[in-house]
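> quick one, what's the 3D model for this:
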Amino acid sequence: MDIPAFGNRFASELPEMAVAWKGAAFADPSMLVLDDALAVELGFDPAWLRSAEGVRMLIGTDAPAGTTPVAQAYAGHQFGGYSPRLGDGRALLVGEFTTPDGELKDLHLKGSGRTPFSRGGDGFAAVGPMLREYIVSRAMHALGIPTTRSLAVVATGQKVRREENLPGAVLARVAASHLRVGSFQYARATGDSALLKRLADHAIDRHHPVAREAVRPYQRLFELVVVSQAELVVKWMLAGFIHGVMNTDNMTISGETIDYGPCAFLDVFDPATVYSSIDSGGRYAYGNQPPVAQWNLARLAESMLPLFDDDQEKAIELATESLGLFGPAYDAAWIAGMRAKLGLSDDISDKEVKSLSEDLLVHLRDRRADYTSSFRDLEKSVTDEGWLARWRSKNPDKDKANQVNPIYIPRNHLVEEALADPSKLEDLLTAIDQPFTERPGLERYAEPAPESFRNCYQTFCGT
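As a prediction, the model looks like this:
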């Protein structure tokens, strides 16, 4: 079989949130990059995906049998401002398919052309931002961070007008689903309580079926999303990842990282770090990611209130109680993560792990030390002998620490290099596919960015 069997579950179960649509007809599409291993894992024949027929599917021109490709409707808070109608302005949900392991996945396209949600946009995407998502999402998966995954980037053969004419592309990605906090905001804004309930049931069935067994299943669904997001953001923080645009339409119900726009990884450690050119106020700075995530979840709670209880005051009380799970879940995951990064055993108290971690981060910030390199080799990076003595006294297991502290990440200067010269893409992918294993010949992929680069680096949304 060339491809798995497809269905149209979202389109059929939630038609009020789906507009049937088709990708633009591109004259000369061609495969730029395909993740062969991921294709096989998902049940696709890589050779078929590279064929003319496969490429047409990956840009949205041809739909697999059994699907109803749709542009999804959702709302969202963008940089704190509420927009009641956003939706897929340059994207299509092709449909859902079941992998050989029995998992239900979405196939979703970005850059496939205008939709009814495009507003003033052209619906297209340039090669650079689509390759960025391909690179970074692949690295995130290799790092063990829940993420949507990029299957392919296809060149469209036409130019996209931004500040200049750029080559166009479509990104094909897969995800547990594309349900977002903004999906619930949209359903709530319609005033259709039955739609809101069907959306919640759909989310429970796809992501959190254990919630169905709870006395209050919708409150339990919310709690499970709260905990999964707390644990996700901890993984971002531990890896030094900055999402860059944590709007509510970019927060999934599944707990996967989604929408790699102006994302980047820390070079020097500084909680105030912002790379995104559009984040002038620093709302989504590295250190702000945990409180922003909790703020976004409060917006989800507001959207779900009618499902918690018919009495609004009681519903607010339940929502507040459940939202309170974020802090403890975050703290527990952060302590566990730092324990691993420092190579400390379970015998070391949480209090000691917390103290060592916080003091280390202050030291790294004050020294403007490279975040990734410092954790990979604390003996070499830390100049505070008092801290080193405290850490050594805990008998850290450095080999165990190296299993969670990467030596290779998609460093910003290397990503920009690969985007400018695609011939360097494969070597970068080779490094980041095994981020914890040091290998000869890849030394440059472990080196910090030049200071001249670090001092002026910015990322752009690419829309």
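
> contacts and neighbour counts: CA atoms only from here.
Will do.

> residues touching the residue nearest to Y275 when sequence neighbours are not counted, list them.
Excluding its sequence neighbours, the residue lying closest to Y275 (Cα to Cα, 6 or more residues apart in numbering) is Q458, at 4.8 Å. Counting by Cα atoms under 8 Å, 6 or more residues apart in numbering, Q458 makes contact with 275-277.

> another sequence for comparison is provided below:
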Amino acid sequence: MSTLIPPAANSDLGWQIEHTYAQLPATLFAASRPVPVRDPHVSILNHRLAERLGLNLAGATPETLATLFAGNQLPSNFQPIAQAYAGHQFGGFTMLGDGRAILLCEHRTPAGDLVDIQLKGAGRTKFSRGGDGRAALGPMLREYVISEAMVALGIPTTQSLAVVTTGEPVYRQLVRKGAILVRVAASHIRVGTFQYVAATRDQASLQLLADYAIQRHYPEIANTPDKYREFLRAVIDRQASLIAKWQAVGFIHGVMNTDNMAISGETIDYGPCAFMNSYDPGTVFSSIDHAGRYAYGNQPQIAIWNLARFAETLLPLFATDSDQAIAIATEILRESPAVFERHWLAAMRRKLGLQTQEADDLELLQSLLDWMQQTGADYTNTWRDLSMGVMPTGENYSEPAFAELYAQWQERLSRETEPRAAIYAAMQSVNPAYIPRNHRVEEALTAAEESDDLLPLQRLLEVLQHPFDEVAASAPYREPPPESECNYQTFCGT
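The predicted model follows:
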């Protein structure tokens, strides 16, 4: 366990501290203080997020912020804990927990939202299972960049408040610079959290956890009849909406284990994630996903599989009779594929500029996706090109098959009531010009890790803050990677 850490001398940054999760049964967490680091320095600080949180960081020195966000000195009213959870990792069930993350506190924002403030890479905990509890700079900066991009794209996500270097090495395949990420989340309750409690067969704790999650994330159903059934339906709906948004921008999470599915409906745990370039449903970037379990095209089905595991944990709350409880869960789960398709079709219709619904829309959409796959067209750029109001030009677009597709789409648009200018403007608001291109992300991370040069990272973040606003100076950030970099792989970083 870590040594005692003195409270911060100047901790009045505007914290509005609560510790509601720590009021749940003690089996759900363990007191765990961050392990002090040798020489903390703030690498990057999210001022926009700090302002939304109501934190006054301007009055604090860099040294104060570094020692705070490294966990070396904490305000006296923080009660740090590591959370327990389980998870199906690539299909295999394991009892887990925060092995390198520590929840410092919950903070009430000026808007009234309750959010978790967590340190990732803060040292060993009760749940570390032999790991060192640390994190490397590159993966922590990756999470910062991708989560900021997701915010700008309008996709629910955890966010990064800061990345702090530790002045200590971490040992992975290579010796890496150590770092700690300050993560902000609606909560860190996962499908795996419910799996952990269900595995203990403690029904009283399961009900307390469910009631807590409902009150925190779905208060509108807290007083409804059959609230646990409605809880499952609500989580399914949020996950369906989230995955549809991932699919719409070509985002691949890379490790959709049940412990990486947040009950709140936020994207969480950016490990081997990346954005697709050429359209291919079988696209996998993760170096450990050899069978393609978490490929782009599999993400909706994997989400439904994860939600079935969630439903299993809730069975004792549906009915006292097990057969009746299973029947209830089965009925709700049978609805989930249709829920996912509804959210996906809605997202894809918006990308096509369609506000009305026709039976043949799916066929038109699938024909376009098939054309993209057959020609190796860039997913992001194709959608953006279609949004510009003129027939795109270029090698792929010169094929007769595309001309036929384009004509079919234009004929479909003719039955929309909105003026074409409004349709194309709406398309440009959902089809980004800029995503975190994998080669650009790696370029920025390499400069930061190897040369302490954060300028490429800052430039990338500036572009990603406005993904739908195309400007000439940012044109290079639209370019797909060179052919030599098309076999890109990502790594978990743990």
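
> list the TM-score for the superposed pair.
The TM-score (TM-score structural alignment, normalised by the length of structure 1) is 0.97; 459 aligned residues with a Cα RMSD of 1.3 Å.

> the residue nearest to Y275 of structure 1 matches what in structure 2?
Under the alignment (TM-score structural alignment), Q458 of structure 1 pairs with Q489 in structure 2.

> one more: E53 of structure 1?
Aligned by TM-score structural alignment, E53 of structure 1 pairs with T64 of structure 2.

> gap between that match and G91 of structure 2?
Here T64 of structure 2 is placed at a distance of 43 Å from G91 of structure 2 (Cα to Cα, to the nearest Å).

> who has more neighbours, those two?
T64 (21 against 14; other Cα atoms under 10 Å).

> what about the more buried one, is that helix, strand or coil?
helix (DSSP: H, G, I helix; E, B strand; the rest coil).

> ditto for V170 of structure 1
With three-state DSSP as the basis, the three-state label of V170 of structure 1 is strand.

> my read: A315 of structure 1 touches L305, true?
Yes: counting by Cα atoms under 8 Å, A315 of structure 1 does reach L305; the two are 5.6 Å apart.

> any common contacting residues for the two?
The contact sets of A315 of structure 1 and L305 do not overlap (Cα under 8 Å, 6+ apart).

> aligned to V184 of structure 2, what sits in structure 1?
So, by TM-score structural alignment, V184 of structure 2 is matched to V174.

> what about the helices in the stretch 201-350 of structure 2?
203-217, 227-249, 299-318, 322-352 (DSSP state H, counting those that start in this stretch).

> G192 of structure 2 is nearest to which of these?
Checking the helices of the stretch 201-350 of structure 2 against G192 of structure 2 by Cα to Cα gives helix 299-318 as the closest, at 8.0 Å.

> in structure 1, which residues correspond to that closest one?
Under the criterion TM-score structural alignment, helix 299-318 of structure 2 matches residues 289-308.

> what segments of the stretch 1-150 of structure 1 are helices?
9-13, 36-42, 46-50, 52-59, 127-142.

> tell me, the last one lands on which residues of structure 2?
Aligned by TM-score structural alignment, helix 127-142 of structure 1 corresponds to residues 137-152 of structure 2.

> now the matching stretch: buried residues?
Applying a neighbour-count criterion of 16 or more other Cα atoms under 10 Å, one finds 137-150, 152 buried in stretch 137-152 of structure 2.

> distance of T158 of structure 2 from G59 of structure 2?
For T158 of structure 2 relative to G59 of structure 2 (Cα to Cα), the value is 26 Å.

> and what about the aligned partner of W383 of structure 2 in structure 1, helix, strand or coil?
The equivalent of W383 of structure 2 in structure 1 is F375 (alignment by TM-score structural alignment). When classified by three-state DSSP, F375 of structure 1 comes out as helix.

> measure the nearest residue to F375 of structure 1 once chain neighbours are set aside to I258 of structure 1 for me?
Leaving out its chain neighbours, the residue that sits closest to F375 of structure 1 by Cα to Cα, 6+ apart is N405, at 6.3 Å. Counting by Cα to Cα, the gap from N405 of structure 1 to I258 of structure 1 is 23 Å.
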